[in-house]
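Visitor: Quick one: sequence and predicted model below, then my questions.
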Amino acid sequence: MTDTNANVKNLLNAGTRESVVADLTALVEKTIENQSGLTGMTIKAAIGTAKKADADAVSKAINMGMPQIVDELQPFWDGYQGVDTDNVAAPNTFGGYLSSREDDVVNALLDAGDKAVNQAPGAIQKMYSTMRGKAGKIVGPVLPELGEIVEKYAR
């Protein structure tokens, strides 16, 4: 069932954006905390450095990148809205839809990051450039949760 009022651009609304940023920040911080090995150590050190400079660095970076994130997710949302819900194989959540298109979604989100990173604090820029090549392996597994957040606020 398609909700004609549902739109990813709703995430940018003044009454919604702050909550979206808070939820996305929590997802990013949980994802970082769950990283292990050399990648985990590197990203945790970079985020720790960024937070020493500005405790809200992650949420500020997400907030600055919201327009790019929304622009990159909109085509996927449009595709999800057009899915035949009577088709048993069709994903029944936006997170499932994103996961079923993981490579394309990760590339789109990296494009959003590339566009937004120049506005971010210096420590975030440095961390992003260091971690960009590994981002797909970090972002891919959390697409279901990202989709849940987007769907929650898009409706």
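Guide: Thanks, I have the structure now. Residues are numbered from 1 along each chain as shown.

Visitor: okay, CA-based contacts and neighbour counts for the rest of this
Guide: OK.

Visitor: any chance you could map the strands in the chain?
Guide: Using DSSP state E, the chain contains no strands.

Visitor: separation between residue 138 and residue 12?
Guide: 25 Å (C-alpha to C-alpha, to the nearest Å).

Visitor: okay, now the one to match up with it:
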Amino acid sequence: MSTAVSDALLEPSRRPVAVATLTDVIDAEVADKSGFGGAAVKTGYAAAKRLGGGFVQNATDRLLPQFASALDPFWATKGEQPFGSHLAAQPDAVADALLAVTDAKAAKTTHTSAAKVYGSLRGKAKEHVVAALPRLGAAVERLVR
């Protein structure tokens, strides 16, 4: 049995690298967006980054335990295939599991600006998460191995 995603990513010496790597994945996914919908994502993301204090990286760090736990069952069933391919083969289940994490956090946040940005982007969030699954899976696989 391979190491669980949560065990690997939350290990104290690996966690900072995991947070930086996953923040890079988010940055790259946002940069790749185009068209009207892409402009909305880029505007929302820029607003989140303007919240200051390394908001995106800090949010990634705070949510990492829940995201890693959400990915654990998918990692456990990936077999020999690349993790990005495995995630992309079941997009609805993976996206729903990851969005459940952010939805729960958004529902409890007292940071009204962050909640407003999240709310403005939530309608199209699933399609953006699905599009990111191959890149996310590849990054997680590099971090776990």
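Guide: Cool, got the structure. All values reported here derive from a predicted model rather than from experimental measurement.

Visitor: Any chance you could compute the TM-score here?
Guide: Comparison of the two superposed chains (TM-score structural alignment, normalised by the length of the second structure) gives a TM-score of 0.87, and 143 aligned residues with a C-alpha RMSD of 1.8 Å.

Visitor: Under the alignment, what does residue 4 of the second structure map to in the first structure?
Guide: Aligning on TM-score structural alignment places residue 4 of the second structure opposite residue 7 in the first structure.

Visitor: could you point out the longest helix in the first structure?
Guide: Longest helix in the first structure, counting residues (DSSP state H): helix 57-81.

Visitor: Contacts for that helix, please.
Guide: Applying C-alpha atoms under 8 Å, 6 or more residues apart in numbering, the contact partners of helix 57-81 of the first structure are 1-2, 7-9, 11-12, 17, 21-22, 24-25, 47, 50-51, 94, 97-98, 105, 108-109, 111-113, 115-117, 119-121, 124.

Visitor: Now the buried members of these.
Guide: Buried members of the contacts of helix 57-81 of the first structure, counted by 16 or more other C-alpha atoms under 10 Å: 7-9, 11-12, 17, 21, 24-25, 47, 50, 94, 97-98, 105, 108-109, 112-113, 116-117, 120-121, 124.

Visitor: Check which residues of the longest helix of the first structure are buried.
Guide: By 16+ other C-alpha under 10 Å, the buried positions in helix 57-81 of the first structure come out as 57-70, 72-73, 76-77, 80-81.

Visitor: Same question for stretch 24-37 of the first structure.
Guide: In stretch 24-37 of the first structure, counting by 16+ other C-alpha under 10 Å, buried: 24-25, 27-28, 32.

Visitor: before we move on, what about stretch 133-145 of the second structure?
Guide: Using 16+ other C-alpha under 10 Å as the burial criterion, the residues of stretch 133-145 of the second structure that qualify are 133-140, 143-144.

Visitor: can you give me how far that stretch is from the chain middle?
Guide: Mean-position distance between stretch 133-145 of the second structure and its chain equals 11 Å (C-alpha atoms, centre = their mean, to the nearest Å).

Visitor: Over to stretch 103-114 of the first structure?
Guide: Relative to its chain's centre, stretch 103-114 of the first structure lies at 9 Å (C-alpha atoms, centre = their mean).

Visitor: what range in the second structure matches it?
Guide: Mapped onto the second structure using TM-score structural alignment, stretch 103-114 of the first structure covers residues 92-103.

Visitor: returning to that earlier point: the match of residue 4 of the second structure touches residue 152, doesn't it?
Guide: No: applying C-alpha atoms under 8 Å, one finds residue 7 of the first structure not in contact with residue 152, separated by 10.7 Å.

Visitor: for the first structure, what spans make up the helices?
Guide: For the first structure, the helices defined by DSSP H occupy 14-33, 37-53, 57-81, 94-100, 102-116, 122-131, 135-139, 143-154.

Visitor: so the shortest one corresponds to what in the second structure?
Guide: Right, the one you point to is helix 135-139 of the first structure. Using TM-score structural alignment, helix 135-139 of the first structure lines up with residues 125-129 of the second structure.

Visitor: quick one: the matching stretch to the first structure mean distance?
Guide: In this overlay with the first structure, the average offset of stretch 125-129 of the second structure from its partner residues is 1.3 Å by mean C-alpha distance after the TM-score superposition for the first structure.

Visitor: Report the buried residues of that stretch.
Guide: Across stretch 125-129 of the second structure, burial judged by 16+ other C-alpha under 10 Å covers 125-126, 128-129.
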